[in-house]
Each structure stands twice: as structure tokens, then as C-alpha cells.
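Chemist: got a predicted model here, sequence first, then my questions.
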Amino acid sequence: MSALSASRSILLIIGGGIAAYKCLELIRRLKDRGIAARCILTKAGQEFVTPLAVSSLAGERCFTDLFSLTDEADIGHIALSRSTDLLVVAPATADLIAKMANGLANDLASTALLATDKRVLIAPAMNPRMWQHPATRRNMAQLEKDGVLVVGPNSGAMAERGESGPGRMAEPPEIIAAIELALAGEAANPQRAIGFLGRLPSAADTPGPLAGQHVLVTSGPTHEAIDPVRYIANRSSGKQGHAIAAAAAAAGARVTLVSGPVALPDPEGVETVHVESARDMLAAVEAALPAQIAIFTAAVADWRVATEAPEKMKKDGGALPPLALVENPDILATIARRTDGRPDLVIGFAAETENVVAHAQAKLARKGCDLIVANDVGGTGVMGGDANTVHLVTPEGVESWPTLAKSEVATRLVGHLARLAPKRPAA
């Protein structure tokens, strides 16, 4: 089976930067996910990776020359730029960005970009001073206006000795997450097209992949009062749940975020409901229904005290005060088992310290939800940290993701759910 017989495909344009080597891993990871990559390698890109290496991983020849008689006879550059679902430029050098912003077409890569009628995603990569130069900022502003999608760049050490700052190309898992979200958006709006003198659509022109959906997200811990000054809680920071709510909003959904006590700002474009206890959270969740997708990220306290003391409990040198505990309502199971108004997709989170996947599989069966996102929080710095390593557990199997920033986990998860959710017309 040829690479292009896969259900989804991209045209990958590899620019001339040291980050070009990452594209070899990107091609391999895309193939693992059922996404075929047809490749254009620029002349500068050939200084860092070879056409042979690219074609070996892609499973077909790598295109390099605008004036190749053989390539043009087989598939012309116009067809090359349109016989795909998405164009991806990685690394997107300052030169390629300038050509795109100004409509130049003097090689195969820039000509394909100008001739395409498909959406374009770029992964910028360059020296920090080049990235921050006024000319690059102007060019990026123009591309944003034209509707070009962007992933990265990240900050960090550069190839040049002593250089550091923004300009590192996004890592392959981050680029794949952006690709999947972009492909989900195209699937949600397959009739999108531009005219000969048109422009690539902006986000305002094209409905996101979750347009028409109401997404309900819970986030943070709950606080279960012992007395007016003490409480039982979990260590959740809310970073993952808030990132998921923001990603869902960016994908076009109407989002309701039910948040326990966190030290985070409310995400923009999201209706946020603040609660304290598990019972408060369940009431807010039920009030927010109906929803098409419900994502239960919150670390809800499993227990609360049977009787909350009306005044602060004092140490008086006597016996320790009794703390009789009772179970809190199981919010995930309550919503997953609803017979009336159950969301189309119910997603739970499982924070485990051992046997992560096995415990998540048991939780999936016990709770009645559609998918569990499991992660290991045993001494890994996940609670309160900015990165996460998750496993998607369904009745069909387990999909393990590499360690990603929580924002990238959110983007990738939203893209995954957008493909699973029944499509609804944009409001």
C-alpha cells in the first residue's frame, strides 16, 4: 500500500535549518499515526538532510526541483500542492516565511505554497534575533492575517554557541498535535475553498472542529471543609484542566469550565463557574448540562468529614478529635451513567502512582465513561508542573503519548475528541 493511500495526508516542506533533522522523526511518527507525508526538500534543506533519507522514511521519492522534467511530467507542482489535506512547513525559516508573506515563488517550495488551495501550518525555526526582527514580525503578522496556522517556536539554547531565546522549532509531538487539530478542522468543514484571488481563511472565516459543540470541563481540586479553617484536598493545580478548556474554546466550542479553587486566571472565551466542594462541583456540572462532550479533569476529593465543625477545632492536650469520613459523590460515574441527557463523549482522568494503565482500565469499566486519560503522578512533578505524560485508555486499547507540555496535551486531546464527536452545525 502506498503512502498516499492512507486516509489522511500532508505535504511536508522541509526548510534549510539545523532543525531539519527533526523532520525525519516527524515523518516516522506521522506514519505511525496513519498520516502519509509527501515531501518537498528545499535546496537549503539538503545541506542538513538528504533526499534519500527523507524518501526512505516517507516511502516515496522526495521532490526537490521546480524544473524537474520527470517530476513535472508525473505530478506537476500545482497538483502536488493540492493532492493533500494540509501543507506543513517545518522548519519554517525566516526566508520561507518572508516568501510566503510576500507571495514570492522562485523555487518548488514557495511555488507550491502560493499555488495551494489547502490550509497551511508552519513551525518557525531561526535565531532569536531573526525571530524578533521587525521584518519577521511584520511577515508573521501578515501570515496570521492570511489564516496560516503556527506551532511554536519554543525558547531554549540555539545551535550557535551562547545563543538562547525564542526560535527553536517545536518538537515533533507538538507539531503532530497541531497537525491533528488542523486535520480535524478540515474534516469539520470539507467544503472550504478559496478563489484564484482569494486568501487563506482566518479563524473567523472557518468554523473550528468543535463548532456547534458544548464542551463541559472540570478542573482543579475540591476543598472539603473540616472546620472553618481546615479542609481535605488533592494537590491539583488545575493547569491541565484549564488548558483543555482553552484548547476546546480555540477549536470553536462553547465551553463551560467548572473549577475548584486554583491560582489560575479564567481562560479567555470560556464560561467559568467557581466551586469549592465535590457536592458544589456536581451541582454545577448538572446545571451546565446538556453538553456534547464532558471532560472530567478535576481531582475531586474522594471523602469529606461526616460533620463539619462550626468553629475552629482546638488542640487542648486531650484526645485527638474524631474525623469520621464519608464518600463524596462520584461525579464522573454519575454523568456517565445518566439515562437522560448523557453527553456523547464522557472522558475521565486517572491520576495514579502505580500500575497506571491497569488501574485506568479498571476505572474505565467501573465508571462507564468512554475514555480515560491516565497519568503517573508518583513523584514525577506532574501535580503543579507544566508537563504531562498520558495514556488514552478505551475499551479497544491503550494509546500512549510522549511527555508533552500540558498545553500540547490539551491541544492534542481536543483534536482527538473532535474526530470522535458527532459533527454538529456551527451556531
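Modeler: Sure thing, it's come through. Residues are numbered from 1 along each chain as shown.
Chemist: only C-alpha atoms for contact and neighbour calcs from this point on.
Modeler: Fine.
Chemist: now Ala287: which helix or strand?
Modeler: helix 278-288 (DSSP states H and E).
Chemist: for that helix, list every residue counted as buried.
Modeler: Going by neighbour count (16 or more other CA atoms under 10 Å), the buried part of helix 278-288 is Ala278, Arg279, Met281, Leu282, Ala284, Val285, Ala288.
Chemist: ok, the residues you listed vs Ala410, which is closest?
Modeler: Val285 (20.2 Å; CA to CA).
Chemist: distance-wise, check that closest one relative to Gln292.
Modeler: 13 Å (CA to CA, to the nearest Å).
Chemist: now do Ile13
Modeler: 37 Å.
Chemist: who's more crowded, those two?
Modeler: Ile13 (30 against 21; other CA atoms under 10 Å).
Chemist: kindly reformat the buried residues of helix 278-288 as JSON lines containing distance to Val270.
Modeler: Formatted as JSON lines, those follow (distance: CA to CA, whole Å):
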{"residue": "Ala278", "distance to Val270": "21"}
{"residue": "Arg279", "distance to Val270": "22"}
{"residue": "Met281", "distance to Val270": "17"}
{"residue": "Leu282", "distance to Val270": "19"}
{"residue": "Ala284", "distance to Val270": "15"}
{"residue": "Val285", "distance to Val270": "15"}
{"residue": "Ala288", "distance to Val270": "13"}
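Chemist: and stretch 329-344, how far apart are its ends?
Modeler: The first-to-last residue distance of stretch 329-344 comes to 22 Å (CA to CA).
Chemist: I misspoke; the intended subject was stretch 270-282.
Modeler: First-to-last residue span, stretch 270-282, CA to CA: 19 Å.
Chemist: next one: stretch 243-257
Modeler: 11 Å.
Chemist: same question for stretch 355-375.
Modeler: For stretch 355-375, the end-to-end distance is 10 Å (CA to CA).
Chemist: distance of Leu183 relative to Leu113?
Modeler: 17 Å.
Chemist: who has more neighbours, these two?
Modeler: Leu113 (27 against 22).
Chemist: quick one: name whatever helix or strand follows the strand or helix carrying the more buried one.
Modeler: Using DSSP H and E, Leu113 sits in helix 108-115. Sequence order places strand 120-124 as the next helix or strand after helix 108-115, per DSSP H and E.
Chemist: what about the strands in the stretch 201-350 of the chain?
Modeler: Assigned by DSSP state E, counting those that start in this stretch, the stretch 201-350 of the chain shows strands spanning 214-219, 224-225, 231-232, 254-259, 271-274, 293-296, 303-305, 325-327, 345-352.
Chemist: in TSV: these, plus mean neighbour count and distance to Leu52.
Modeler: Converted to TSV, those look like this (neighbours: other CA atoms under 10 Å; distance: least, CA to CA, whole Å):
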stretch	mean neighbour count	distance to Leu52
strand 214-219	27	45
strand 224-225	20	61
strand 231-232	16	60
strand 254-259	25	46
strand 271-274	17	51
strand 293-296	25	44
strand 303-305	19	60
strand 325-327	12	61
strand 345-352	22	43
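Chemist: put this beside the first:
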Amino acid sequence: MLHAKRILLGITGSIAAYKAALLVRLLVKAGAEVQVIMTEAAGEFITPLTLSTLSKRPVLSSFVGNPAEGTWNNHVELGLWADALVIAPASAHTLARCAFGLCNDLLSAVYLSAKCPVFFAPAMDLDMYRHPSTLHNIDRLASYGNHIIRAEHGELASGLVGEGRLAEPETIVEQLTHFFNQRGALVGRRVLITAGPTQEPIDPVRYISNHSTGKMGYAIARAFAMAGADVTLVSGPTALPLPHPAVRRVPVRSAAEMFRATEAEFEQADLLILNAAVADYTPAHPAHQKIKKKEAEFSLELTKTVDIAATLGARKRPGQLMMGFALETENEQENALGKLQRKNLDWIVLNSLRDAGAGFGHDTNKITVMDRGGNVRVFDLKTKEEVAEDLLTLVKEKLANP
């Protein structure tokens, strides 16, 4: 999958820069076109001559090309040329500059101009990698839709042993290959995803809601967008950034708004993933003014909201797929299977609040997936990004074997 792919390889000032020679060699061997961009500090660790020989292209390190001819290295054109930008090794300094949009050299200018996917492979000493500033910068870069190839555990240049080692060149190539394999899997497919909580107004100040953060739904949206799908994300109120630049987000607040937005997109969708934690009940008569605290007791009349999964499941056309989620606290599989059947779903993804690290608010999740064919798949506790990849794999398998 790397054949004829155009890879910009950014090399920064880290002792791990010596591994860039093998990385270039592996990429070229896989059929990729590689253009190396070095920072000034990177030249202290590996020579441009080595990398230009391996890549068969002149190494770029400054905006000025040939001063005598008045040529320059156009960062915008480079950003448009590439199918992927890989910054490996990415030093703590480069991570910080990119995270905050600082632009004082060719590599950072190319990063800010890049239209392609961007991969950061951090490399630094143990304590630098663990420092809250570095971790914050990595999280910030990931929140922009960039891909992080995590540093590995091992012996470091300082003699310490721990996390901070540049991922091996073979691992970086493997992750790039996986990315491009996944990227085209759902090209042309329209995927509609709901995520986050809903807020049901009591009065202009108060509302009924739940603990959903939207993290799982946003991770799913990102995974499917990276697989090439045309993703629409109907999102309840969250503090999360757009999961991927290609995702079209439709913000809503209440269960009624979520139903209307989802219904409007449903007919054109090839796949509907209902991950949102939608309120089952909403106040029957929301007050137009703030309710004052007067009585010792206060009762609130509630009415059922529209069951989005059941309503749209009844309208599902042949070939259209639907995946629902069930968060249970007892009789988990029995309750989830009942939802699968009643709502005409193709899959039901079960979460149990009895599983440590799963459910609302966590960065991890543990799921069991049941389908209409009676298959049950139990997954280990994973990050929500990994869970999203597992769900993507299930959908790809279904599309390959209808």
C-alpha cells in the first residue's frame, strides 16, 4: 500500500535521527517516493548526504533553494505534494512548536501547510517524555487529528531504561501501511454517527443529562473518516474538538433535536452508528422562566422521547446497516440482545458499568458485540481509539461478506 505514495519525512534534532537512514531505505524499498526535510539541529546527528543518497532526492532544510539562482523551497507545494508527512524522530522542541503553531523553519511551515495526514513519532529521554508539558503537547497534536506513533520502552541514549525510544523504523512503516490499507476501505460509503449526551431543559437554567463525554463516538467518527468514509457526526454537547477534518459535525442539544438531525440524514446513509447517550425521558412542560426554590418538595412530569434506534430501524432499507450501543448494569447480554432484535439492528455493542475502566468518562472501553447472525465477540479492555478500530474491522468484514 506504500507503492507510489509520496512521503515527506521530517527529521529533527534527536540522537534517534540515525534511525532515519533505515526508515528512508524501508520506505523506498516499499515503493514510496521519499522527500526528506531536516531541521538545522538534525544535521548534527546525521548528514544530508546519507539521506539524499538513500532517498535519491536532495534533502531540504531551509526556505532558500539555490541562492545564486534565487530559488526557494515552497512549503505550500510540499504540503500539497505529499500523501503523508512523517516527523520521525520528533523531538520535544518540535512537538511543542507544532502543537502551538510556531513557524520558524521549513519543517514547521510544511506542517502548518500540509493537507495530508501527519504522523509524529516522538523520541527523547525518559523524563522528558513523561513531563506534563510533553504529554500535553502530544495530546494537543492528537486532538488536531494528527497520528501519534508512540515511543517505545527500552534502553535510551542516556543509559536509562524506559519509555521514550523512537519506534523502530519497521514499526513506523507498518503503521503507515496499516493506515493506507484502512484509508480506502470505506471510500464512497456514507456513515452517520451519533455521539455524546443530550440535555433536556427543565427551565432556561437547568437540564436533565447524563455522564457521556462523547469520547467513544468521536473516536468512531475519526476511525471511519480515516478509512475513507463520508462521515456525518450528529453530536450532543461535548468539549471535544472535531475528530477529523473530513468529518461533518451537526451539533444538537436535546433528544428531539438529535432525532430530527439523524432522521434528516438517515435515508442517504449506508451505515448508522447510534453511539449517543440519548435521554429516555424529557420534561413535559419546561418552564420559560427560572424555577424558584420555594417548596420543600418539587415534582417534575416527564414524557418519553422518540426512540431513535427503533424508529429508524423500522424504516431501514435493504442493504442499509445499523449499529446500536447498550450500556447495561444487569442481565447485560439478555438486555442487549433484546434491543438488537426489537430495533432491527445489525449489531449491538454492549458496555457494562460493572467492567472497570469501561463506560462514561474513561479513555478506555470494554465491549461485547452481538450481531443478527447470533455471533458474539468479546473484546478486552482497550483504548477507545482501539475499540473504534475493532468496530471498523467488523463493518469491513460485513461489507466484504454481505
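Modeler: Sure thing, it's come through. Note that this is a predicted model, so its numbers are computed, not measured.
Chemist: what's the host helix or strand of Asn335 of structure 2 aligned against in structure 1?
Modeler: Taking DSSP H and E as the definition, Asn335 of structure 2 sits inside helix 332-342. Per the alignment by TM-score structural alignment, helix 332-342 of structure 2 matches residues 356-366 in structure 1.
Chemist: average offset of the matching stretch relative to structure 2?
Modeler: Here stretch 356-366 of structure 1, set against structure 2 after superposition, deviates by a mean of 1.9 Å using mean CA distance after the TM-score superposition for structure 1.
Chemist: contacts for the helix holding Asn335 of structure 2, please.
Modeler: 310, 324, 326, 328, 345-350, 352, 370-372 (CA atoms under 8 Å, 6 or more residues apart in numbering).
Chemist: farthest pair within these?
Modeler: Farthest pair in the contacts of helix 332-342 of structure 2, by CA to CA: Ala310 and Ser352, 21.4 Å.
Chemist: so which of those two has more stuff around it?
Modeler: Set Ala310 of structure 2 next to Ser352 and count neighbours by other CA under 10 Å: Ser352 wins out with 21 against 17.
Chemist: mind telling me what that one corresponds to in structure 1?
Modeler: Aligned partner of Ser352 of structure 2 by TM-score structural alignment: Asp376.
Chemist: ok, now which ones touch that match?
Modeler: Contacts of Asp376 of structure 1 by CA under 8 Å, 6+ apart are Ala351, Glu352, Thr353, Glu354, Val356, Val382, Thr389, Val390.
Chemist: the buried residues of helix 278-288 of structure 1: which two are farthest apart?
Modeler: Farthest pair in those, by CA to CA: Ala278 and Ala288, 15.2 Å.
Chemist: distance of the closest residue to Leu24 of structure 1 other than its chain neighbours from Arg38 of structure 1?
Modeler: Closest residue to Leu24 of structure 1 apart from its sequence neighbours, by CA to CA, 6 or more residues apart in numbering: Val54 at 6.5 Å. Going from Val54 of structure 1 to Arg38 of structure 1 by CA to CA gives 9 Å.
Chemist: same check on Gly208 of structure 1?
Modeler: Distance from Gly208 of structure 1 to Arg38 of structure 1, by CA to CA: 25 Å.
Chemist: equivalent analysis for Gly318 of structure 1, please.
Modeler: Counting by CA to CA, the gap from Gly318 of structure 1 to Arg38 of structure 1 is 75 Å.
Chemist: now do Met281 of structure 1
Modeler: Taking CA to CA, one finds Met281 of structure 1 at 48 Å from Arg38 of structure 1.
Chemist: cool, Pro310 of structure 1 as well?
Modeler: 68 Å.
Chemist: higher neighbour count, the two?
Modeler: Higher neighbour count among Pro310 of structure 1 and Arg38: Arg38, with 26 against 9, using other CA under 10 Å.
Chemist: isn't the more buried one right next to Leu57, touching?
Modeler: No: with contact defined as CA atoms under 8 Å, Arg38 of structure 1 does not count as touching Leu57 (10.2 Å).
Chemist: what sits against the nearest residue to Gly319 of structure 2 once chain neighbours are set aside?
Modeler: What sits nearest to Gly319 of structure 2 in space, not counting adjacent residues and going by CA to CA, 6+ apart, is Asp270, at 7.6 Å. The neighbours of Asp270 of structure 2, taking CA under 8 Å, 6+ apart as the test, are Arg189, Arg190, Val191, Leu192, Gly319, Gln320, Leu321.
Chemist: if we go to 6 Å?
Modeler: Arg190, Val191, Gln320 (CA atoms under 6 Å, 6 or more residues apart in numbering).
Chemist: ok, now Asn365 of structure 2?
Modeler: Asn365 of structure 2 neighbours (CA under 6 Å, 6+ apart): Ala358, Leu381, Lys382, Lys384.
Chemist: wouldn't the third one be in contact with Asp363 here?
Modeler: No: between Lys382 of structure 2 and Asp363 there is no contact, the gap being 8.6 Å when judged by CA atoms under 6 Å.
Chemist: which one is whatever residue of structure 2 lines up with Pro402 of structure 1 nearest to, not counting chain neighbours?
Modeler: Mapped onto structure 2 by TM-score structural alignment, Pro402 of structure 1 lines up with Asp380. Leaving aside its sequence neighbours, Asp380 of structure 2 sits nearest to Lys366 (CA to CA, 6+ apart; 5.8 Å).
Chemist: show me what the one you found lines up with in structure 1.
Modeler: Aligned partner of Lys366 of structure 2 by TM-score structural alignment: Thr389.
Chemist: tally of neighbours for that match?
Modeler: Here the number of neighbours of Thr389 of structure 1 (other CA under 10 Å) works out to 19.
Chemist: surely it is in contact with Ala405?
Modeler: No: the criterion here is CA under 6 Å, and Thr389 of structure 1 misses it with Ala405 at 8.7 Å.
Chemist: residue in structure 1 matching Leu312 of structure 2?
Modeler: Per TM-score structural alignment, Leu312 of structure 2 is aligned with Ile335.
Chemist: no further questions, thank you.
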